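Visitor: Predicted model and sequence below, questions to follow.
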Amino acid sequence: MNKTIEEIFNGIKHNEGRLPKEELEELIRREDETRIFLIDYMEDFKKDYKVALEDMSYFGHIYATYLLAQFKEKKFYDIYLDILELPDNEAMALYDDGIKEHGGKIIASVYNGDDTRLIEIIQSDNVSKEIKYAVKNAFEIIQRDNPRYIDNIFDEIVNWECFKGEEEREEKAELEKAEEASLNNLIASELKKGLNDFIMKNSVEIGRNDSCSCGSGKKYKKCCGK
């Protein structure tokens, strides 16, 4: 028996370190049912969003936001703006970098034609500069001849660090460590070469068996004289 939309969604609303591609694809395939469920879900979430602030693995509101943006669901417009105007800049805590990166595209994707609230947000003293920037970006997107909306949730979130497994994160860390070591060796080599050139130009001639002037304690022939 097929799972209900609620069952599918409840199964992915906590991040387990993987992108739930099959589940999201099923929600997209059943778009009409998903729309209705997610609008109700986000209405409830708006009233009880503290759950996501207390549990960093909570991702339900994030999946819902990007799916409704992909669906171009205009009923979500006011709900999303209500969340952006939450007190104490809590919207930034709920979406983290998602507002800075995609907030404007999300607003533009669900835009219902009413500019009033966008203008109010820009003029407000109670929202952060990041949210004002997202609203400004939304205006710019809406006014373009060929606006770029949220058309595919996977295009927006597939490369997020939180969806990479532990093994992949460790491989990335090792690669970054190796690259840093290589860069450090290159810098050290260039510094040594520069020091050697300086010594050769500014000191008396050094015999191959003399102590190296760099202070290493080695003979010149086994140090900078190599």
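Guide: Structure's in. What do you need?
Visitor: rest of the way, CA atoms for contacts and neighbours
Guide: OK.
Visitor: Could you measure from Val127 over to Tyr133?
Guide: 10 Å (C-alpha to C-alpha, to the nearest Å).
Visitor: More neighbours: these two, which one.
Guide: Counted by other C-alpha atoms under 10 Å, Val127 and Tyr133 do not tie: Val127 has more neighbours, with 19 against 16.
Visitor: what residue lies at the spatial centre of the protein?
Guide: What sits nearest the mean C-alpha location of the chain, by C-alpha atoms, centre = their mean, is Asp97, with 5.3 Å.
Visitor: Below is structure B, check it against A:
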Amino acid sequence: MELEEILSELENNTGKFPRLALEKATEERSAITPVLLTALENFSNHPEELLEKNEYILHIYALYLLAQFREPLAYPLIVKCFSAPGDITLDVTGDVVTGDLGRILASVSHGNIEPIKQLIENEEINEYVRSAALEALLVLVAEEVITREQVIQYYAELFSKKDREEYNYTWTKLVIHSTQLCAIELKSQIDRAFEEELVEPFFIGQEDVNNSLELGIEVALNKLRSNSRYSFIEDVILEMKNWACFQQSRINQLDTSFISSEEITSWTTKKSKNQAKNKKKMQTESRRKNRSKKK
């Protein structure tokens, strides 16, 4: 299979998983890497253009393949791709942000966490992107690239910000990840975040935090290392083969008599944004109930 044929298979989603093309892409790593980097560069410069290409998926394969290749040149491009404000990155990457973006960032970072910090601290970008960047730090701890102490020290800086934002999902993830690291050192900061209602109790409560902290640091780190969610991207085929957009039979189960072909092809890419909206709705309802109990 020649490079042009591989790219032809990977450019658009036909509903069928291109296993052979991905196998060949891995074998042709040197030849295909520049093309994948160009795909990410186009994504980073003109994400809005991808909104008009419902079937285009090469940028998604690029994210996973370059993560598998541990390609350092992909790192700044990926950071730029996901630094766009608003929901556009969710719109053009489907479930990638809430699924594997943290692992992708960690896979290409080679231990340089400064660009990851830039994403975390950028209040202009999507809160789920920022949360994925937080998760990337846990991947690097689990893979023993950076230490738990490095992350705890950085989390302490985030907790002590003078200009503290109002509630958003990033604060909740900061508390969750601190708990996963058994951050006993940050207990007072975590308690303060709950007191200021910066944390969504729908996802984690103070009792959950206390119970987790009692387990101890070594138990927490072992749990982290054994969880595949906190691992590098190793095999793009294993990562993507079961995605809903490749399960044609699942799409066929839909009543498509009143659905256009464009709506069908965009179905999976819109799912992540809908999930994010549902999460926000649940968060709002939970916070409202929580406040009413206090009154």
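Guide: Arrived safely. Keep in mind it's a predicted model, so treat the numbers as computed, not measured.
Visitor: re the thing from before, need the contact list for the residue mapped onto the residue nearest to the centre of the first structure from the second structure.
Guide: Using TM-score structural alignment, the partner of Asp97 of the first structure in the second structure is Asp95. Taking C-alpha atoms under 8 Å, 6 or more residues apart in numbering, we find Asp95 of the second structure in contact with 269, 271-272.
Visitor: hey, where'd the helices end up in the stretch 51-200 of the second structure?
Guide: In the stretch 51-200 of the second structure, helices defined by DSSP state H, counting those that start in this stretch lie at 58-68, 74-81, 88-93, 96-99, 101-109, 114-121, 127-142, 148-159, 169-180, 187-195, listed in chain order.
Visitor: Select, out of the ones you listed, the one closest to Ile6 of the second structure.
Guide: With distances scored as C-alpha to C-alpha, the stretch of the helices of the stretch 51-200 of the second structure nearest to Ile6 of the second structure is helix 58-68 (10.8 Å).
Visitor: which residues in the first structure does that closest one match up with?
Guide: So helix 58-68 of the second structure sits over residues 60-70 in the first structure, by TM-score structural alignment.
Visitor: Check which residues of the matching stretch are buried.
Guide: 60-61, 63-70 (16 or more other C-alpha atoms under 10 Å).
Visitor: same thing with stretch 137-146 of the first structure?
Guide: 137-139, 141-142.
Visitor: From Ala173 of the first structure, how far off is Glu167 of the first structure?
Guide: 10 Å.
Visitor: ugh, wrong one, Gly165 of the first structure
Guide: 12 Å.
Visitor: Map Arg117 of the first structure across to the second structure for me.
Guide: Checking TM-score structural alignment: Arg117 of the first structure goes with Pro115.
Visitor: Let me see the contact set for its match.
Guide: Taking C-alpha under 8 Å, 6+ apart, one finds 76, 79 in contact with Pro115 of the second structure.
Visitor: Any figure for the gap between it and Leu221 of the second structure?
Guide: Relative to Leu221 of the second structure, and taking C-alpha to C-alpha, Pro115 of the second structure is found at 24 Å.
Visitor: before we move on, what about Leu90 of the second structure?
Guide: 30 Å.
Visitor: of those two, who's got more company?
Guide: Neighbour count, other C-alpha under 10 Å: between Leu90 of the second structure and Leu221, Leu90 has more, with 23 against 17.
Visitor: just checking, the more buried one touches Asn274?
Guide: No: applying C-alpha atoms under 8 Å, one finds Leu90 of the second structure not in contact with Asn274, separated by 9.7 Å.
Visitor: just checking, what residue in the second structure corresponds to Glu16 of the first structure?
Guide: Using TM-score structural alignment, the partner of Glu16 of the first structure in the second structure is Thr14.
Visitor: Please tell me I have it right and its match contacts Glu55.
Guide: Yes: Thr14 of the second structure sits in contact with Glu55 when judged by C-alpha under 8 Å, with a separation of 7.5 Å.
Visitor: Can you show me the strands along the first structure?
Guide: Taking DSSP state E as the criterion, the first structure contains no strands.
Visitor: By residue count, which helix of it is the longest?
Guide: helix 166-202 (DSSP state H).
Visitor: Can you give the distance from stretch 117-136 of the first structure to the centre of its chain?
Guide: 21 Å (C-alpha atoms, centre = their mean, to the nearest Å).
Visitor: That one: end-to-end distance?
Guide: 12 Å.
Visitor: Buried residues in it, which are they?
Guide: 118, 121-122, 127-128, 130-136.
Visitor: try stretch 27-47 of the second structure
Guide: 32-33, 36-37, 39-44, 47.
Visitor: quick revisit: ok, the buried residues of stretch 117-136 of the first structure vs Glu161 of the first structure, which is closest?
Guide: For these, the nearest to Glu161 of the first structure is Glu130 (21.2 Å; C-alpha to C-alpha).
Visitor: so who does the counterpart of that closest one in the second structure touch?
Guide: With TM-score structural alignment as the criterion, Glu130 of the first structure lines up with Tyr128 in the second structure. Neighbouring residues of Tyr128 of the second structure by C-alpha under 8 Å, 6+ apart: 97-98, 169-170.
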